[in-house]
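**Q** This is the structure alone, sequence omitted:
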């Protein structure tokens, strides 16, 4: 199996590349802004000609598209950029994948759901209703990915790990420095450990699994609870963390109140359950 990772220098992409190579899988990876030793193919997926040319040349069996414009608040003001990457860029990848009969795995988001607490946890059959422009573009990416005959849509949430900058690496840095953190307590989800998501991507690829699957951790927690668990596992002072409401915190893009997804269907398909925050943090601490 030959795998091409789009966005191989990012948090999820780098985990997929590392895990794939460690398991004897032939993996190549692209980057857009940050070249790494294992992501050395320059690709801007908003360039349809370049995307088609590179994918045709590499001719992979499987393409895993992790590349996205993730700045949720900035997406509200930079709408053209968000759409060009998350919707049009994904369409470019999907069209190129279909041209060579490759299996496309596209990473979406839990934010495609409105996040009403009475409706959570959401299953794959629940109707979507994106609450912000970032989510709109990612759902448009889901639709665009279906150009490909063989496609899998995975919906993760609050992806974290140590391979790249993310909420957890930021929080660890602040806690280590003894700085006070103000974290929202009324945004709830089931965070996704990046190595688990990487494993799921490769299992989906190996087994030719297609369709839409939720790909989150098993535990539903608020951002505040998530951060206090992190502090506890790492031995930092949890009193440095102060809860705040979303209204008080102030964010340009509306956020779901509870976007918890039910990922048990994916767990069954790949015969593997993702780790919750405490277990994942302990794994991170162990290196």
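**A** Yes, it's here. Predicted, not measured: the structure shown is a model, and the values here were computed from it.
**Q** going forward, measure contacts between C-alpha atoms and count neighbours the same way
**A** OK.
**Q** just the helices in the stretch 151-287 of the chain please.
**A** Secondary structure of the stretch 151-287 of the chain (DSSP state H, counting those that start in this stretch): helices located at 167-176, 194-207, 223-234, 246-249, 264-270, 277-285.
**Q** right, and the ones you listed - which one's nearest residue 44?
**A** Judged by CA to CA, the one of the helices of the stretch 151-287 of the chain that comes nearest to residue 44 is helix 194-207, at 21.7 Å.
**Q** My guess is residue 258 contacts residue 112. True?
**A** No: if you go by CA atoms under 8 Å, residue 258 and residue 112 don't touch, sitting 11.8 Å apart.
**Q** Give me the distance between the closest residue to residue 209 other than its chain neighbours and residue 229.
**A** Spatially, and ignoring its direct neighbours in sequence, residue 209 is nearest to residue 152 (6.9 Å; CA to CA, 6 or more residues apart in numbering). Taking CA to CA, to the nearest Å as the measure, residue 152 falls 32 Å from residue 229.
**Q** In terms of packing, which of those two has more residues around it?
**A** Set side by side, residue 152 and residue 229 show more neighbours around residue 152, with 25 against 18, by other CA atoms under 10 Å.
**Q** quick one: the more buried one and residue 200, what's the gap?
**A** Noted for residue 152: a distance of 11 Å to residue 200, by CA to CA.
**Q** again with residue 50
**A** Between residue 50 and residue 200 the computed distance is 28 Å (CA to CA).
**Q** Take this one as well and set it beside the first:
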């Protein structure tokens, strides 16, 4: 199978590209500034904001599956319009699309969200992700839209880097005790996305970890695993700040998990 990972140089994208190549697929992955690290992958430069470039690249590679993991939190055009460009090009080329979305599409008012919950974002990034979902649903009804949460690995994720910096005292800030998510391991997430790509399933799917944990609890687990003193982590409550964004968002993944062989582990299990 020919697989194209859009946004392949990111933390998730690189894992998707590596797993695809390891499984023996023909793999290409795109990057904006520099290629990723995955071996056995054809790395291609692409700016998803350029509709013509997206159409030309997907037309030339002619993938069976496109997984869109491209986003920039501060850039509406990349996150929302870029997703539409990828959906248009994939649909026009006859490929299957798996679009990666986020729990940022929710406000947190309901706390726990199933796949049929209507997005109610409270941040520009969440609004861009919600707009991308709507565009993909209209352009490519057969696509999978996979909402996920905080992505963690065995090292290398942004949150793990933040924890290390805070624990070593090289960065100011704090981890919130009331900011709750369902962290997912990057390997589990990539495997689940590739598994869904190889099915005829369509629509919204939730792919997140089994445990709802605060950013502070998660940070403490990471610090202990990586040889830092968790007691050195500064903490506080997000509710006591003026930071915009949801506080407690938990993705209910029970329905999706029933259709997956990949087991979505919780952070208390995979961060050891």
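**A** Perfect, I can see it now. Everything numeric in this text was worked out from a predicted model, so none of it was measured.
**Q** which one of the helices of the stretch 151-287 of the first structure lies closest to residue 64 of the first structure?
**A** helix 194-207 (7.6 Å).
**Q** That closest one maps to which residues in the second structure?
**A** On the second structure, the counterpart of helix 194-207 of the first structure by TM-score structural alignment is residues 186-199.
**Q** mind listing what's buried in the matching stretch?
**A** 186-194, 196-197 (16 or more other CA atoms under 10 Å).
**Q** List of residues touching it?
**A** Contact with stretch 186-199 of the second structure is made by 11-12, 15-16, 19-20, 65, 96-98, 144, 146, 151-153, 207-208, 260-265, as judged by CA atoms under 8 Å, 6 or more residues apart in numbering.
**Q** again, only using 7 Å
**A** The contact list for stretch 186-199 of the second structure, computed with CA atoms under 7 Å, 6 or more residues apart in numbering, reads 12, 15-16, 65, 98, 151-153, 207, 260, 262, 264.
**Q** out of those residues, which are inside strands?
**A** With DSSP state E as the criterion, strands contain 65, 98, 151-152 from among the contacts of stretch 186-199 of the second structure.
**Q** The residues you listed into JSON lines, with extra columns for neighbour count?
**A** Below are those laid out as JSON lines (neighbours: other CA atoms under 10 Å):
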{"residue": "65", "neighbour count": "21"}
{"residue": "98", "neighbour count": "26"}
{"residue": "151", "neighbour count": "21"}
{"residue": "152", "neighbour count": "25"}
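**Q** can I get these in CSV with distance to residue 29 of the second structure?
**A** Converted to CSV, those look like this (distance: CA to CA, whole Å):
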residue, distance to residue 29 of the second structure
65, 12
98, 14
151, 19
152, 21
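**Q** which of the residues you listed sit farthest apart?
**A** Maximum pairwise distance in those, criterion CA to CA, is 24.5 Å, between 65 and 152.
**Q** how would you label residue 27 of the second structure: helix, strand or coil?
**A** Look at residue 27 of the second structure: counting by DSSP: H, G, I helix; E, B strand; the rest coil, its state is strand.
**Q** That one and residue 63 of the second structure, how far apart?
**A** Going from residue 27 of the second structure to residue 63 of the second structure by CA to CA gives 9 Å.
**Q** Quickly list what's touching both of these two.
**A** Counting by CA under 7 Å, 6+ apart, the residues touching both residue 27 of the second structure and residue 63 are 2-4.
**Q** Take these and lay them out in JSON lines including neighbour count.
**A** Shown next, in JSON lines, are those (neighbours: other CA under 10 Å):
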{"residue": "2", "neighbour count": "17"}
{"residue": "3", "neighbour count": "25"}
{"residue": "4", "neighbour count": "30"}
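**Q** May I see those organised as TSV, with distance to residue 174 of the second structure and secondary structure added?
**A** Output for these, formatted as TSV (distance: CA to CA, whole Å; DSSP: H, G, I helix; E, B strand; the rest coil):
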residue	distance to residue 174 of the second structure	secondary structure
2	43	strand
3	39	strand
4	37	strand
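**Q** Please consider this matter closed, and thank you.
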